[in-house]
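1. Here is my input, please return the structure:
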Amino acid sequence: MKKTLSDKNILLAVTGGIAAYKAAELVRAFKKRGANVKVVMTAAAEGFIPAKTLAILSKEDVLTDESQAATAEVAHVQLARWADALVVAPATANTLAKMANGIADNVLLETILASAAPVKVMAPAMNDQMWANPATARNVNTLISDGFSLVEPDTGFLAEGYEAKGRLAELNTIVSQVEEELNERSAEDEILSHLKGQKVVITAGGTREPIDPVRFLTNRSSGKMGYALAEAARLAGADVTLVASVKRDCNAGIKVRIAESAEAMLSAVQEAMVDADVFISAAAVSDYRLKEPFTDKVKKQGDDDGLTLDLVQNPDILKTVGMAKKPGQIVVGFAAETKDLLENATAKLQKKNADMIVGNDVTKAGAGFDKDTNVVTMVRDGLAPIEAGPASKLAIAKEILKQVADIQEQR
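-> Prediction:
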């Protein structure tokens, strides 16, 4: 019988709660399913279970603050790179708070901060009142937005001597979730591998149309969704050009071109699309610009005087690219709506000659501008709408790219 986690690298991060003693059985459970297991633990966790016990069970050295200090190797970075899945179990309230805020004051937190493991799972265990505290809820939600998944604590007998929610989840539940997520990731990698080597052009952010040298017309778009799409495409092996109105931190492998206005963005997109395979218009392009921006800062004329701006329509970037697309090119647009999402997205699909429209109702919880999460409905011709989220924008970006790969497969 094939072991379900054969040759997967599991990094178990053990923090200092009473449930730390269960780490021994958790290591055994992962090993029984065929996984390679390494452990990093805090000094507080060593107060509940010796590092030597976990070393014997995992057949690997355990990384601790003391062992890190005794070697010249940057062991926490090597361990972070090794892992296919990072599992923080048990995760105390203190460690969750530090993880959510990027604090790295021990070797376990340093390892977590350095980890780019495709699967990251947290299994909290703590007193019920600590679990119910709004600060803990904020920290957990921040970590979910950062790409962690949650195995919620169970209701059971706590160390304090009563039954309540806060007990570490059943070990089989934790192992099964890690297994499921790794399998999903493998399937996702296979789908997204179709994008390897392709040239993908993406737009991001709200364009800025000058009124005068000081002011401009714009909208609430932060560019986070476009940057997430660029990162997801890069991870899939694509050659990514991001045309953005705003500069955000991103991987050096993404070619970023800053274009603040709609006209500048269109010019940059048309240049990049000459030999591109995919265009994703995630930018919120201003519909109008001033016919003639003022050369000097506009001053008040009087207490009651108004100001009339002479506006003209901006070029429609999505429609321009959609109508000019070459055979084989994929064009995807976004539709930020406040009502009639499906109707508006479907109409836009036809009007812009796009292959897919990603609609999002910006009034929904977990969606909207300048958030780290999103909720979308993907509309393709002849297919039922496909919903995704609420989830991190990177996770949503991967779902969008899966549909792009499917469109290419269907051709």
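2. CA only for contacts and neighbour counts going forward, please
-> Noted.
3. Pull out the buried positions in the longest helix along the chain.
-> Longest helix of the chain, by residue count under DSSP state H: helix 171-192. Neighbour-count burial for helix 171-192, counted by 16 or more other Cα atoms under 10 Å, picks out 171, 174-175, 177-179, 181-182, 188, 191-192.
4. Around the nearest residue to Ser392 once chain neighbours are set aside, how many other residues sit close by?
-> Counting by Cα to Cα, 6 or more residues apart in numbering, Ser392 lies nearest to Thr373, which is 4.2 Å off, once chain neighbours are set aside. Here the count is done by other Cα atoms under 10 Å, and Thr373 has 24 residues near it.
5. Let's compare: structure for the following, please.
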Amino acid sequence: MASFTAEQHRNDGKHHILLAASGSVATIKLPNIAAALGRHHPKVSIRIILTESAAQFLRGQSAEQPAVETLTDIPGVDAVYRDRDEWAEPGWTRGAPILHIELRKWAHVLAVVPCSADTLAKWANGFADNLLLSVLRAWDTTGLVDAGIKERRPMVFAAPAMNTAMWRHPVTALHLQTLRDEWGRSAPGKKNPWITILDPISKELACGDVGDGAMMDWRDIVKAIESYLGLYVQEG
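-> A predicted model of the protein is given here:
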């Protein structure tokens, strides 16, 4: 994959949407989200991050589980990244771009859809042991670092998805409190938070259990992203 820098796309006139998926069966809805955004909005540029666990759900198993390699066939999707893309051979040299920083600078919005229990826990505790977590850890939470290249502080949407027992586990509430109530508060002088949690819904889960913990309906996730960016589907 060719070297990527945010500066190359700074004035392209597009809305930059970074979609990410972590290890949950709800990853199979990621292509739907990307397709809805890309097909309805020509001024959208989408880049996708897949954790290694998430990629296991997109190996061409069925029509709703296309192979990772085909995701760039979706209109608007410009690139797909895996952990191995962070430190591509022959290795980093001084002055070369660092992918997780460039993606941070590029994105106007990051949507972690789905956000697994493991990724939620690691994010809330500051871990950065894969590409997605490195982007989250490097996020400009104050809006001051990237103030010169962005008009407003970018938003992180997170759509948790996990088994009902995992969702109701007391540690999950602590992680959500950290993200939503502590980290997500507006920085001094800022009116809006930088984290939005898209709460899961109740349904029959892929494992057979019935209860809450299922990822928010993908259509509602699309609407949340569209609303934040001011994107509207033309009728007729």
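6. about what we covered before: which residues of the second structure does the next helix or strand after the longest helix of the first structure align to?
-> Next in sequence after helix 171-192 of the first structure, counting helices and strands by DSSP states H and E, comes strand 199-204. On the second structure, no counterpart of strand 199-204 of the first structure exists by TM-score structural alignment.
7. For the helix or strand that strand 199-204 of the first structure is followed by, name the packing helices and strands.
-> Using DSSP H and E, the helix or strand that follows strand 199-204 of the first structure towards the C-terminus is strand 209-210. Here strand 209-210 of the first structure touches strand 216-217, strand 288-290, going by 3 or more Cα pairs under 8 Å, 6 or more residues apart in numbering; DSSP states H and E.
8. can I get those in CSV with distance to Ala132 of the first structure and mean neighbour count?
-> Shown next, in CSV, are those (distance: least, Cα to Cα, whole Å; neighbours: other Cα atoms under 10 Å):
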stretch, distance to Ala132 of the first structure, mean neighbour count
strand 216-217, 43, 16
strand 288-290, 48, 19
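9. isn't Arg33 of the first structure right up against Ser6?
-> Yes. Contact criterion Cα atoms under 8 Å: Arg33 of the first structure and Ser6 qualify, at 6.6 Å.
10. who's more crowded, those two?
-> Counted by other Cα under 10 Å, Arg33 of the first structure and Ser6 do not tie: Arg33 has more neighbours, with 17 against 14.
11. Quick one: map the more buried one onto the second structure.
-> Checking TM-score structural alignment: Arg33 of the first structure goes with His40.
12. could I get the helices and strands packed on strand 209-210 of the first structure as CSV with distance to Ala345 of the first structure?
-> What follows is those, written out as CSV (distance: least, Cα to Cα, whole Å):
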stretch, distance to Ala345 of the first structure
strand 216-217, 25
strand 288-290, 21
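13. Of those strands, which is nearest Ile357 of the first structure?
-> strand 288-290 (21.7 Å; Cα to Cα).
14. Pull up the aligned stretch in the second structure for the closest one.
-> Against the second structure, there is no aligned range for strand 288-290 of the first structure (TM-score structural alignment).
15. What residue in the first structure is paired with Met216 of the second structure?
-> So, by TM-score structural alignment, Met216 of the second structure is matched to Ala169.
16. from what I can see its match touches Leu150, true?
-> No. Here Ala169 of the first structure does not reach Leu150: they are 10.5 Å apart, not a contact under Cα under 8 Å.
17. Show me the common contact partners of these two, please.
-> Counting by Cα atoms under 8 Å, 6 or more residues apart in numbering, the contacts common to Ala169 of the first structure and Leu150 are Ala123.
18. between the two, which one's more packed in?
-> Set Ala169 of the first structure next to Leu150 and count neighbours by other Cα under 10 Å: Ala169 wins out with 21 against 18.
19. does Asn360 of the first structure count as helix, strand or coil?
-> Under DSSP: H, G, I helix; E, B strand; the rest coil, Asn360 of the first structure falls in the strand class.
20. residue contacts, it?
-> 334-337, 341, 367-368, 374-377.
21. Could you measure from it over to Val376 of the first structure?
-> The spacing between Asn360 of the first structure and Val376 of the first structure, counted by Cα to Cα, to the nearest Å, is 5 Å.
22. cool, and Ala89 of the first structure?
-> According to Cα to Cα, Ala89 of the first structure and Val376 of the first structure sit 32 Å apart.
23. How about the contacts made by the alignment partner in the first structure of Ala21 of the second structure?
-> Residue pairing (TM-score structural alignment): Ala21 of the second structure is matched to Val14 of the first structure. Residues near Val14 of the first structure by Cα under 8 Å, 6+ apart: 20, 23, 39-42, 45, 88-91.
24. So what's the residue count around the nearest residue to Val14 of the first structure once chain neighbours are set aside?
-> Distances taken as Cα to Cα, 6+ apart put Met41 closest to Val14 of the first structure, at 4.7 Å, once the chain neighbours are dropped. Neighbour count for Met41 of the first structure, taken as other Cα under 10 Å: 26.
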